[in-house]
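Student: Give me coordinates for this.
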Amino acid sequence: MLRYAIFRIAGRFRMNSQATMRRSPPVAPKNGETSATESSGLRIYQDRVTALAERIRGTSDVSTIIGILNQALAETRRLRVREDALAAAQRKVAEAERDIEAMRNELEKVKAMLQQDPLTGTLNRRGIDEAFRREASRCDRHGADLCVAIIDIDNFKAVNDSLGHQAGDRALQHIASVVTHTLRPADRVGRFGGEEFLLLLPDTALTQSAPVMARIKRELAARPLVEAGERVKITFSGGVAQRSARESLDAIVARADAALYQAKHAGKNRTALAR
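Tutor: Just a heads-up that it's a prediction; the model follows:
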């Protein structure tokens, strides 16, 4: 799907840029002036846009393509000519701007789909990786805190065995919804495994993470899952680690996972902090 979208966008981008140039009328000289400057600018624009189209066809990285479209949009907006001489061309340039913005927005949607878990609507592993890179980079620049939490639904196999796999899927969707609506907009939630979720808590120190996890537990208890008219109690165990400077995702996940293991073996339905 991604490769198809890339080729389609590259083709549209090339055709739109060529159409803009074909439909641009020749510049009529005014007061003895020559149109050489405007014509040269149009040729330079065409060459640059053609090169950008080739770059789009040569990569499958969505973020890179979005960057190229942003560059193309900037090139298009720089193409400004005399209002009295090229009114029609200016309209075509405005159309090109709208087309490029539409292509960029379309690719942003494709990128979001590629980073989303289809069952829960939270981030998938690809999305978690990118969100962590972005937050870790920001924290390293500003010296800010970042905590990573892993939560695992307690006795999830029993839910599947007693109520069926569809009920298990609804349990995953339910806890994802509760967690997402309980956290701040800046926090990120992703499905990390079968019944595991990973939480990114920016600007949060380890001691501040405990009340966050307790708040999620209270919300989950107040909003139980209902199956066939019966309330299904869902609890989770959690492990939280605070990121050290330059610490990788794999490293901090290993520490959070070790804390989760402690919480499970201490009786479940609790959170342990990695010291």
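Student: Every contact and neighbour count from this point should use C-alpha atoms.
Tutor: Fine.
Student: what about the strands in the stretch 51-200 of the chain?
Tutor: With DSSP state E, counting those that start in this stretch, the ranges of strands along the stretch 51-200 of the chain come out as 146-153, 188-191, 196-202.
Student: show me the contacts for the residue nearest to residue 259 when sequence neighbours are not counted.
Tutor: What sits nearest to residue 259 in space, not counting adjacent residues and going by Cα to Cα, 6 or more residues apart in numbering, is residue 239, at 4.5 Å. Counting by Cα atoms under 8 Å, 6 or more residues apart in numbering, residue 239 makes contact with 149-151, 256-261, 263, 271-274.
Student: what about 7 Å?
Tutor: 149, 150, 151, 256, 257, 259, 260, 271, 272, 273 (Cα atoms under 7 Å, 6 or more residues apart in numbering).
Student: Which one of the strands of the stretch 51-200 of the chain lies nearest to residue 2?
Tutor: Residue 2 lies closest, by Cα to Cα, to one member of these: strand 188-191, at 21.1 Å.
Student: In helices, which of the contacts of residue 239 fall?
Tutor: Among those, DSSP state H puts 256, 257, 259, 260 in helices.
Student: For those residues, could you give me a markdown table that also reports distance to residue 54 and neighbour count?
Tutor: Formatted as a markdown table, these follow (distance: Cα to Cα, whole Å; neighbours: other Cα atoms under 10 Å):
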| residue | distance to residue 54 | neighbour count |
| --- | --- | --- |
| 256 | 44 | 28 |
| 257 | 44 | 23 |
| 259 | 49 | 23 |
| 260 | 48 | 28 |
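Student: Closest one of those residues to residue 235?
Tutor: residue 260 (13.5 Å).
Student: roughly how far apart are that closest one and residue 267?
Tutor: 11 Å (Cα to Cα, to the nearest Å).
Student: What of residue 146?
Tutor: 27 Å.
Student: Same check on residue 244?
Tutor: Counting by Cα to Cα - residue 244 and residue 267 are separated by 28 Å.
Student: Give me the more crowded residue out of the two.
Tutor: residue 244 (14 against 9; other Cα atoms under 10 Å).
Student: Might one say that residue 159 is in contact with residue 169?
Tutor: No - counting by Cα atoms under 7 Å, residue 159 does not reach residue 169; the two are 9.8 Å apart.
Student: ok, which stretches of the protein are helices?
Tutor: So, for the chain - with DSSP H - the helices run 2-23, 36-57, 62-78, 87-114, 125-142, 156-163, 165-182, 206-222, 249-265.
Student: One more sequence to fold, the one below, so I can look at both together:
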Amino acid sequence: MQTLSEMRLKLVKSSEVGEENETSEESSKALLTVDEYYQHAEQYAHEIRKTHDVNEIIRILDAVLSETRDLHQSDEMSNSRHKISDTEQKIESLKHELALIRELVHTDQMTGLFNRRGLDEHFIREAARADRSKNPLCVILIDLDNFKEINEIYGYPFGDNVLISLARTIKNALRPTDVVARYGGEEFIILLPDTEINDAVRIIQRLQRMLASNPVLNKDNQPVSITISGGVTLRQTDEHQHTVIKRVDEALFRAKNTGLSQIEVAL
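Tutor: Model (predicted):
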């Protein structure tokens, strides 16, 4: 069975010759016939059934959509263009639905931040980029101080509001290129590309100041002070995500044992 890349290569090989004087007759030979289209569609369907990766499914649908559009140029399908357009719309709609599913799978529904799955995907990407560019990648792990007591005193709905408020504060304090995820419970991880340890520490300090100046109001409209502690580490070249997070978690543990609103660095 042909692979997807082999099928696409077959479709575009004539356009890659690069000859400006290529005749329209030669171009038309590269167009799909109806039989070829349905044969490829069956193979694409087989590939979709084999994977549970939404990103891969969307890539396959892109290939299907491209071939569907190719049929617009086929004389064989000149009388069925409305059917082709309908097929295109259905594929685009399916792609949109899958993109929404992918977002839900990678997003924490309460805070709107990435969840662990989303973090994993971005960590792989940022780590690879850092290794290629030889630039630093800092990792911060933040924990809300006394969150259990906050829930017990003010109730879980208020605790949820605190998490949402913290997530918003973190997003406002970061660059568009930074990545923040809810790691679990009241813990948040931040990936800081092209950032050294000292700058990462200053980011936590800025977050602490922002929280101090913007307390969360309880149901009686009274301000409740919120503090955070954090651990910071610098990822080493080719270092796996597991070891990086283990090290920054140990730094956070030391910070929590020191007191409220503390920061520890793991080198």
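Student: Turn the strands of the stretch 51-200 of the first structure into TSV, columns for mean neighbour count and distance to residue 231 of the first structure.
Tutor: Below are the strands of the stretch 51-200 of the first structure laid out as TSV (neighbours: other Cα atoms under 10 Å; distance: least, Cα to Cα, whole Å):
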stretch	mean neighbour count	distance to residue 231 of the first structure
strand 146-153	25	16
strand 188-191	24	24
strand 196-202	23	22
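Student: Show me the residue at the heart of the first structure, geometrically.
Tutor: residue 112 (5.1 Å; Cα atoms, centre = their mean).
Student: which residue lines up with that residue in the second structure?
Tutor: Counting by TM-score structural alignment, residue 112 of the first structure corresponds to residue 103 in the second structure.
Student: Against residue 111 of the second structure, how distant is its match?
Tutor: 13 Å.
Student: can you check residue 46 of the second structure too?
Tutor: Taking Cα to Cα, one finds residue 46 of the second structure at 37 Å from residue 111 of the second structure.
Student: Also residue 240 of the second structure?
Tutor: According to Cα to Cα, residue 240 of the second structure and residue 111 of the second structure sit 27 Å apart.
Student: With neighbour numbers in mind, choose between these two.
Tutor: Between residue 240 of the second structure and residue 111, counted using other Cα under 10 Å, residue 111 has the larger neighbour count: 18 against 13.
Student: which residues touch the more buried one?
Tutor: For residue 111 of the second structure, the contacting residues are 163, 164, 167, by Cα under 7 Å, 6+ apart.
Student: Which of these lies at the shortest distance from residue 34 of the second structure?
Tutor: Of all those, residue 34 of the second structure sits closest to residue 167, with 51.7 Å by Cα to Cα.
Student: which residue in the first structure lines up with the closest one?
Tutor: Mapped onto the first structure by TM-score structural alignment, residue 167 of the second structure lines up with residue 176.
Student: Not including adjacent chain positions, what is the nearest residue to its match?
Tutor: Residue 176 of the first structure sits nearest to residue 120 (Cα to Cα, 6+ apart), 6.2 Å away.
Student: Residue 129 of the first structure now?
Tutor: residue 249 (7.7 Å).
Student: what's the distance between the aligned partner of the one you found in the second structure and residue 86 of the second structure?
Tutor: Using TM-score structural alignment, the partner of residue 249 of the first structure in the second structure is residue 241. Relative to residue 86 of the second structure, residue 241 of the second structure is positioned 45 Å away (Cα to Cα).
Student: again, but for residue 69 of the second structure
Tutor: Using Cα to Cα, one gets 11 Å for the distance from residue 69 of the second structure to residue 86 of the second structure.
Student: Same check on residue 24 of the second structure?
Tutor: Taking Cα to Cα, one finds residue 24 of the second structure at 27 Å from residue 86 of the second structure.
Student: which one of those two has more residues nearby?
Tutor: Higher neighbour count among residue 24 of the second structure and residue 86: residue 86, with 11 against 8, using other Cα under 10 Å.
Student: What residue in the first structure is paired with that one?
Tutor: Checking TM-score structural alignment: residue 86 of the second structure goes with residue 95.
Student: next one: residue 202 of the second structure
Tutor: By TM-score structural alignment, residue 202 of the second structure lines up with residue 211.
Student: Could you give the number of residues near its match?
Tutor: When neighbours are counted by other Cα under 10 Å, residue 211 of the first structure registers 11.
Student: What distance do you get for it to residue 204 of the first structure?
Tutor: 11 Å.
Student: One more: residue 139 of the first structure?
Tutor: Distance from residue 139 of the first structure to residue 204 of the first structure, by Cα to Cα: 11 Å.
Student: Between the two, which contacts overlap?
Tutor: Common neighbours of residue 139 of the first structure and residue 204, counting by Cα under 7 Å, 6+ apart, are residue 145.
Student: Please tell me I have it right and residue 264 of the second structure contacts residue 257.
Tutor: No - with contacts counted by Cα under 7 Å, residue 264 of the second structure stays clear of residue 257, the gap being 10.4 Å.
Student: of these two, who's got more company?
Tutor: residue 264 (20 against 10).
Student: if I pick the residue mapped onto that one from the first structure, what's in contact with it?
Tutor: If you follow residue 264 of the second structure across to the first structure using TM-score structural alignment, you land on residue 272. By Cα under 7 Å, 6+ apart, the contact set of residue 272 of the first structure is 238, 239, 240, 259, 260, 262, 263.
Student: quick one: which of those residues is nearest residue 18 of the first structure?
Tutor: Checking the contacts of residue 272 of the first structure against residue 18 of the first structure with Cα to Cα, the nearest one is residue 240 at 54.1 Å.
Student: what's the counterpart of that closest one in the second structure?
Tutor: Aligned partner of residue 240 of the first structure by TM-score structural alignment: residue 232.
Student: what's the answer for residue 153 of the first structure, then?
Tutor: Per TM-score structural alignment, the equivalent position to residue 153 of the first structure in the second structure is residue 144.
Student: pretty sure its match contacts residue 228?
Tutor: Yes - with contact defined as Cα under 7 Å, residue 144 of the second structure counts as touching residue 228 (4.6 Å).
Student: residues in contact with the nearest residue to residue 137 of the second structure once chain neighbours are set aside?
Tutor: Excluding the flanking residues, the one nearest residue 137 of the second structure by Cα to Cα, 6+ apart is residue 193, at 4.6 Å. Residues in contact with residue 193 of the second structure (Cα under 7 Å, 6+ apart) are 126, 136, 137, 138, 178.
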